[in-house]
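Student: I would like to see how this sequence folds:
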Amino acid sequence: MSTTPEPRPNIYALTWRLPIIFWQLVFFVGPVLFMVAMSFFLVKNYRMTEAFEFVNWGRMLTRGFFWDSYWYTVFIATVSTVCAMCIAFPAAFALAFRASESTRRWAIFLLIIPFFTSYLVRTFSWFVILSESGVVNAILGYVGLGPYTMLNTNFGTLVGYMTLTLPLVVILQTVTMANIDKNLIEAARNLGCSPLRTIWQVIIPLAKTGLIIAAIFCFILSFGDFVAPFYLGGSQEPTLPILILDTTKSGQQWPRAAVVAIMMMLTLFAIAFTGIALAYRKGKGAK
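Tutor: Now for the predicted structure:
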């Protein structure tokens, strides 16, 4: 009887993978494991001491202020994601199906340009625009409206989130829809589909993977952002990143802040894996 030899590991491929594995271990896995361990430490006389106690977990997870911040962060990040996806879709649709190849390239380049500037600088620029004596209220004043308070509100927070995520969402949606086979769209129109029905039953299913990935990126960036809710939202309702800052300032409670950070990571992992599973799930009848 002949036995099939076991495949040998590809040393060449493994060699090229080692830098990525090493990078992940040093800069991701290592810090995460340390943060998990730190969540069991105790703070005595403003100094952390090694221990294995669940005091910090019990302290944070049984407090109403933590869950208020948690659900508010989930809510505002979800609203931001829905708004970004809805605002970006018409622009991405026009770039993918109405604009020429050259125009699309220039549009994507212009959408990348905001990332050349610090996000903090772009956020502070909204103070001039959204303040009660700012540009928006000045324009509204000409038609007899306002002034409206837009800073230190949920609206200000959402504007900051849009500043961070909207260009990226437009780019991802554009690239996704630009790769759709145009013959399928023409076939749908020849079969009598209206434009809206074509978008709903042809374009969106074909672009499902890219659209979900764009939504995941938007939610992750919004969920973990500190700048927008702190500076534009005024931290009236603290999000989890703001809660981490407040916790570290309160008696150097880094272990309790680690609990908040771990809960954020678990939430994001759950959202990301669920979204990716939906993005790559095959429809009924697909092989």
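Student: Please count neighbours and contacts with C-alpha atoms only from this point.
Tutor: Will do.
Student: Who are the packing partners of the helix or strand residue 265 falls within?
Tutor: Following DSSP states H and E, one finds residue 265 within helix 254-279. Helices and strands touching helix 254-279, by 3 or more CA pairs under 8 Å, 6 or more residues apart in numbering; DSSP states H and E, are helix 30-38, helix 55-61, helix 208-223, helix 240-249.
Student: What residues of it count as buried?
Tutor: Across helix 254-279, burial judged by 16 or more other CA atoms under 10 Å covers 254-262, 264, 268, 272, 275, 279.
Student: One more: stretch 239-256?
Tutor: For stretch 239-256, using 16+ other CA under 10 Å, the buried residues are 239-244, 247, 252-256.
Student: Pick out the most distant pair among those.
Tutor: 239 and 252 (19.1 Å; CA to CA).
Student: From residue 204, how far out is the residue nearest to residue 268 when sequence neighbours are not counted?
Tutor: Nearest residue to residue 268, sequence neighbours excluded (CA to CA, 6 or more residues apart in numbering): residue 220, at 6.5 Å. Distance, residue 220 to residue 204, using CA to CA, to the nearest Å: 22 Å.
Student: Between the two, which is the more surrounded one?
Tutor: Remark: of residue 220 and residue 204, residue 220 carries more neighbours, 21 against 14, as counted by other CA atoms under 10 Å.
Student: quick one: that one and residue 83, what's the gap?
Tutor: On the measure of CA to CA, residue 220 and residue 83 end up 14 Å apart.
Student: ok, residues contacting stretch 58-71?
Tutor: Stretch 58-71 is contacted from outside by 237-240, 243, 256, 259-260, using CA atoms under 8 Å, 6 or more residues apart in numbering.
Student: hmm, 6 Å instead?
Tutor: 238-240 (CA atoms under 6 Å, 6 or more residues apart in numbering).
Student: residues of that stretch that come out buried?
Tutor: 60, 66, 69-70.
Student: Dump these into TSV; add distance to residue 105 as well.
Tutor: What follows is the buried residues of stretch 58-71, written out as TSV (distance: CA to CA, whole Å):
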residue	distance to residue 105
60	48
66	45
69	41
70	39
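Student: Check the contacts of stretch 58-71 against residue 150 and report the nearest one.
Tutor: Using CA to CA, the contacts of stretch 58-71 come closest to residue 150 at residue 238, 17.2 Å.
Student: need the contact list for that closest one.
Tutor: The contact partners of residue 238, taken as CA under 6 Å, 6+ apart, are residue 69.
Student: compare with the first, here's sequence two:
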Amino acid sequence: MDKTIELKQRLPQEIYQSPPSWWGYLLILPGILLVSFLFVGMGILTYYSFLTFDSIEFIIYEFTLENWRSFLTTDAYYFIFFRTIGLSLFITILAVGLALPYAYLTIRVRSSLLRKLLLISIFVPFFTGVIVRAYGWLIILGQNGLVNSFFGIFGLGPYRLIGTEIGVIIGLLQIMIPFAIIMIAPAVQNIDRAMELAASNLGANPFQTFYHIVIPLAKPGIAGGTIVVFTITAATYAVPALIGGGRVDFIANVIYRSLFDLSNYPLAATFSVALVIVASIFVLGIFQTLGSGTLGVDTGDSHE
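Tutor: From the prediction side, this is the model:
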């Protein structure tokens, strides 16, 4: 009898043995390879940014700082680069700020029908490409578009929205808000509803509960949404090209013209490396600002 009980106790341990420790490293190998290729690509871009451009031979393999000097001293490049960063930050703040209450409503709404409608409205924009949506905004924001037709009812306008920063901001917001919602919604889902009820029982109104309970606990999603929206917006090409009409260029538009109009690969590489550096600094700043442990990363600075 004792041997039978002992056998039953040992059997599950023998069947469900933990895998070898090296299996975990094997599973992350594809990710390591992908990141390695990205590092190799960045290394090549950095190398090209220090090469000499020639209008006939295109690339002369001689070291030079001319590309970086041109980037840092040319007013037009300087202005476009800072416009890209400035508008990207502004759009990121707006997108995350609008996405947070939308994600909260989607998760906390009691009506299953309304929840499904809210979820569908998030994913519908992904059914069409960015180019199609940009052309749609050309129709809406055009001189005779829906927006100016609405203002015309009140005797206002028409206003020029195509080829302006306002038009580009509107077009990019419509594209970026769903990304922010998708990143924030899981973080809101993981917030224990009992904590909100406890705050309400202690006298907090809905705004105070949202500000002091929901927002701090949703930091991982807010950080993820901020990083995703900023990096995508800073590297966007189609919306500034179409809705901006050549008047509101981002750095990606300058990279495109440097490659395909001027065939200046070293200068395009310089712009690309500079953009990656700024985006990386921004991501690092988000981690530092929102504190250790954000996005599930333990930096070793947390204290009990």
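Student: TM-score, when you put one on top of the other?
Tutor: Scored by TM-score structural alignment, normalised by the length of structure 1, the superposition of the two chains gives a TM-score of 0.88; 278 aligned residues with a CA RMSD of 2.3 Å.
Student: mind checking which of the helices and strands packed on helix 254-279 of structure 1 is nearest residue 176 of structure 1?
Tutor: Per CA to CA, nearest to residue 176 of structure 1 of those: helix 208-223, 5.4 Å.
Student: Return the distance of whichever helix or strand comes after the closest one from the chain's centre.
Tutor: Once the chain leaves helix 208-223 of structure 1, the next helix or strand it forms, by DSSP H and E, is helix 227. Relative to the centre of its chain, helix 227 of structure 1 is centred 14 Å away, using CA atoms, centre = their mean, to the nearest Å.
Student: Likewise for stretch 191-209 of structure 1?
Tutor: 26 Å.
Student: what does that stretch correspond to over in structure 2?
Tutor: Alignment of stretch 191-209 of structure 1 against structure 2: residues 202-220, by TM-score structural alignment.
Student: Tell me who's in contact with residue 176 of structure 2.
Tutor: Residue 176 of structure 2 touches residue 229, counting by CA under 6 Å, 6+ apart.
Student: in which helix or strand would I find it?
Tutor: With DSSP H and E as the test, residue 176 of structure 2 turns up in helix 165-189.
Student: Same question for residue 73 of structure 1.
Tutor: helix 64-97.
Student: go on, residue 99 of structure 1?
Tutor: Counting by DSSP H and E, residue 99 of structure 1 is found in no helix or strand.
Student: again with the one 10 residues further on
Tutor: With secondary structure defined by DSSP H and E, residue 109 of structure 1 is part of helix 101-112.
Student: How far away from the center of its chain is that helix?
Tutor: The answer for helix 101-112 of structure 1 is 22 Å, by CA atoms, centre = their mean.
Student: Mind reading off the mean deviation between that helix and structure 2?
Tutor: Its matched residues in structure 2 lie on average 3.9 Å from helix 101-112 of structure 1 after superposition (mean CA distance after the TM-score superposition for structure 1).
Student: got the buried residues for that helix?
Tutor: Applying 16+ other CA under 10 Å to helix 101-112 of structure 1 flags 104, 107-108, 111 as buried.
Student: per the alignment, residue 285 of structure 2 corresponds to what in structure 1?
Tutor: By TM-score structural alignment, residue 285 of structure 2 lines up with residue 274.
Student: what's its match in contact with, if anything?
Tutor: Contacts of residue 274 of structure 1 (CA under 6 Å, 6+ apart): none.
Student: 10 Å - rerun?
Tutor: By CA atoms under 10 Å, 6 or more residues apart in numbering, the contact list for residue 274 of structure 1 reads 216, 268.
Student: Could you report the distance from residue 217 of structure 1 to residue 183 of structure 1?
Tutor: On the measure of CA to CA, residue 217 of structure 1 and residue 183 of structure 1 end up 30 Å apart.
Student: In terms of neighbours, single out the busier of the two.
Tutor: residue 217 (17 against 9).
Student: Tell me which residues touch the more buried one, please.
Tutor: 81, 165, 168-169, 172, 223, 272.
Student: quick revisit: so the helix holding residue 176 of structure 2 aligns onto which residues of structure 1?
Tutor: By TM-score structural alignment, helix 165-189 of structure 2 lines up with residues 154-178 in structure 1.
Student: Would you pull up how far the matching stretch lies from the middle of the chain?
Tutor: Using CA atoms, centre = their mean, the offset of stretch 154-178 of structure 1 from its chain centre is 9 Å.
Student: and it, how far from structure 2 on average?
Tutor: Mean deviation for stretch 154-178 of structure 1: 1.5 Å (mean CA distance after the TM-score superposition for structure 1).
Student: mind listing what's buried in that stretch?
Tutor: So stretch 154-178 of structure 1, judged by 16+ other CA under 10 Å, has buried residues 154-178.
Student: Please report how far the spatially most central residue of structure 2 lies from residue 279 of structure 2.
Tutor: Nearest to the mean C-alpha position of structure 2, by CA atoms, centre = their mean, lies residue 228 at 1.8 Å. Residue 228 of structure 2 is 10 Å from residue 279 of structure 2, where distance means CA to CA.
Student: So for the two, which residues contact both of them?
Tutor: Joint contacts of residue 228 of structure 2 and residue 279 (CA under 10 Å, 6+ apart) do not exist.
Student: just to revisit the earlier point, what's the helix holding residue 73 of structure 1 aligned against in structure 2?
Tutor: Against structure 2, helix 64-97 of structure 1 falls on residues 75-108 (TM-score structural alignment).
Student: Mind reading off the mean deviation between the matching stretch and structure 1?
Tutor: Averaged out, stretch 75-108 of structure 2 is 1.6 Å away (mean CA distance after the TM-score superposition for structure 1).
Student: gap between that stretch and the chain center?
Tutor: 9 Å.
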